[in-house]
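J.: Generate a structure from the sequence data that follows.
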Amino acid sequence: MSTIRLGTRRSALATTQSTWVADRLRAAGHDVELVLVTTDGDRDQRTALRQLGGTGVFVSALRSALHEGRIDAAVHSLKDLPTAPAEGLALGAIPVREDPRDALVARDGMTLGELPPGAVIGTGSPRRQAQLLALGLGHRVSDLRGNVDTRLAAVTEGRLDGVVLALAGLRRLGRDDQVTEILDPIQVLPAPGQGALAVEIRADDRTLREAVAALDDPDTRACVTAERSLLAALEAGCSAPVGALADVVIGDDRDELSLRGAVVAVDGSDEIRRSLTGPLDAPERLGAALAALLLEDGAGALVPDLAPPTSPTGGSTTRTTATPLGA
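T.: From the prediction side, this is the model:
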């Protein structure tokens, strides 16, 4: 086939991720050209993401370029993608996932437990802000935007006591040596899809679909599908204070999916964490079932914009643990 025009955001992290995808396509014998696209989220580095519109703020320009034929495929951080399907587009590949956990970079090599009450921690994520406050350690949170190096500089220059970022991004950029603590998901549950990449293509491009399919990792796709299904069933955007993490686990007869979810009040005053286990080949049903459980147990009262409770789909296929995670 002709040269694959691979669309990417302009940030250092985005181009690093897209180069990783491009290198694997080249290794498979394809010619690849990176095409830089500026998104709304890149143009405005000051406004909080929830004020910019949250869901899709880093995505719409890339999708427009795909629809208009200016690029053949787009590389996204999967956690930035809206859960609703995009007309005429498809996820051609979800490559193997990097570590999905969050990471703290703090002054003087400190961990969360070592930072004193009143310490200020920066993050642009309402999910991270809510969960940090819910820990009850007396820390304050500060809204923070900008690329990875800009955020890290806020600590080294003394403007903040610490910042929380995705460990995956730090590793891809070779900045993980600055991490002072990898946050346990029992404390801070990652965003749905965090650590995973998505290669989006036009749905009718069969040739390109075959080319990128070799990058797809079935276990990663199953895990992130369950996480995103939970988010979709809650009718919450990617900037909502919702965490989710799925893992492939050994079941009695075959591998299964274990899914954890959390909904946290924005001010950290309350949270609901639940988990379910279900078949590996039914990730959508597992995510929807866990969302229903969270809503039945009061998640809607913590974040009023969430969907009303519904009965879990295929409830007989899941085993429910209705106790808080880590209890």
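
J.: drop to CA atoms for contacts and neighbour counts, all remaining ones
T.: Fine.

J.: Between the two ends of stretch 265-283, how far is it?
T.: Stretch 265-283 has an end-to-end distance of 26 Å (C-alpha to C-alpha, to the nearest Å).

J.: in it, what's buried?
T.: 265-266, 268, 270-280, 282-283 (16 or more other C-alpha atoms under 10 Å).

J.: go on, stretch 170-178?
T.: 170, 172, 176.

J.: picking up where we left off before, now, among the buried residues of stretch 265-283, which is nearest to residue 293?
T.: When these are compared for distance to residue 293 (C-alpha to C-alpha), residue 274 wins out at 7.7 Å.

J.: and the closest one, what element?
T.: strand 271-279 (DSSP states H and E).

J.: quick one: that strand to chain centroid distance?
T.: Centroid separation between strand 271-279 and its chain, computed with C-alpha atoms, centre = their mean, to the nearest Å, is 17 Å.

J.: Sequence B follows; please return its structure for comparison with A:
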Amino acid sequence: MDPVGAPLLRLGTRGSALALAQSGMVARQLAELAAGSGDERVPGVELVRIKTEGDVNQGPLAQIGGTGVFVGAVRTALADGRVDVVVHSYKDLPTAPADGIVVGAVPVREDPADVLCARDGLTVAGLPTGARVGTGSPRRSAQLRALRPDVEVVPVRGNVDTRLRLVTDGHLDAVVLAASGLARLDRSAAITERLRPEDMLPACGQGALAVECRTVDRQTAWYAGALNALDDPATRAAADAERSLLAAVEAGCVAPVGAHATVDGATLRLTAAVFSADGQEQVRGSVTGPLVDAVALGVELAEDLLTRGAGRLLAAPR
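T.: As a prediction, this is how the structure comes out:
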């Protein structure tokens, strides 16, 4: 409790600009929801910065353990009781559950699309032959090669501003980034083209946030009601469908798998594809069903893709 009796919420986060922006947004929302109407004791929030393996090791994600390397240290701090909740980009979370930890809330999703940020306002179609386009994602790389096999895909790591500087400084002609991250950092002006899911399927869970807490606190902690209020059922269902597909095809977070779920009332539609590394082969499909069956729909589509050869693409050397 703080000196005037208001509770204090300790929120664990990575220290990157995007992680802090996302965590700060969630912190404000939770504090307002926990305060309740007419309650003057607005809870305080402390952002606790946690350094992860992915922040320290700048090697390719596929070689150092996938995007799960951004999660381990944050989850350890939560399990140890050093923080009360943690905020992740949902696409960074491994699909396997963590003992004693649960996703307490999935806020309303930001735009899940990938976008091109290019010099001179260029679009994918307008890039010159041999243009150098940066991305650290095998999924984006494969789809970009399918769209434009004549461009050079350059592996890059680093935060959003670092990647954008590669374009403004002339080292690259363009980079492919997530629309959601740019929006949360107020960098959407850098976008030169929003890529349609038909051309580039996003990562499973892209644009969504996952607020994790300890399982024992999910219903009993003073902030449990705020988590319930922050949770958006449509966003959670869409993320559940996409992530259950990813788990069922037994692919990691950095595998060349894209998925996009949309919700219309009580109906969910899921489209997904698995790509070869060079983008020249893909197995794509869609499924539609009740929103309450989101997880089962993801599994159903995964089984369909595997039956039609997706496993062979995932098993191919990269």
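
J.: how close does the next helix or strand after the strand holding residue 274 of structure 1 sit to structure 2?
T.: Downstream of strand 271-279 of structure 1, the next assigned helix or strand under DSSP H and E is helix 283-296. Compared with structure 2 after fitting, helix 283-296 of structure 1 has a mean deviation of 0.4 Å; criterion: mean C-alpha distance after the TM-score superposition for structure 1.

J.: for helix 283-296 of structure 1, packing partners?
T.: helix 218-233, strand 255-264, strand 271-279 (3 or more C-alpha pairs under 8 Å, 6 or more residues apart in numbering; DSSP states H and E).

J.: would you list these in CSV and tack on distance to residue 58 of structure 1?
T.: Shown next, in CSV, are these (distance: least, C-alpha to C-alpha, whole Å):
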stretch, distance to residue 58 of structure 1
helix 218-233, 17
strand 255-264, 23
strand 271-279, 28
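
J.: Spit out the contact partners of the residue nearest to the spatial centre of structure 2.
T.: With distances taken as C-alpha atoms, centre = their mean, the residue of structure 2 nearest its centroid is residue 91 (2.9 Å). Taking C-alpha atoms under 8 Å, 6 or more residues apart in numbering, we find residue 91 of structure 2 in contact with 203-208, 253.

J.: same thing with residue 149 of structure 2?
T.: Counted by C-alpha under 8 Å, 6+ apart, residue 149 of structure 2 has zero contacts.

J.: Likewise for residue 261 of structure 2?
T.: 238-239, 241-242, 268-271.

J.: Can you tell me what it aligns to in structure 1?
T.: By TM-score structural alignment, residue 261 of structure 2 lines up with residue 246 in structure 1.

J.: Its match: what secondary structure?
T.: strand (DSSP: H, G, I helix; E, B strand; the rest coil).

J.: What range does stretch 275-292 of structure 2 cover in structure 1?
T.: Counting by TM-score structural alignment, stretch 275-292 of structure 2 corresponds to 264-281 in structure 1.

J.: for that stretch, how far is the first residue from the last?
T.: Stretch 264-281 of structure 1 end-to-end distance (C-alpha to C-alpha) = 29 Å.

J.: what separates it from the chain centre, distance-wise?
T.: 15 Å.

J.: among the helices and strands packed on helix 283-296 of structure 1, which is nearest residue 34 of structure 1?
T.: helix 218-233 (24.2 Å).

J.: what span of structure 2 lines up against the closest one?
T.: With TM-score structural alignment as the criterion, helix 218-233 of structure 1 aligns to 233-248.
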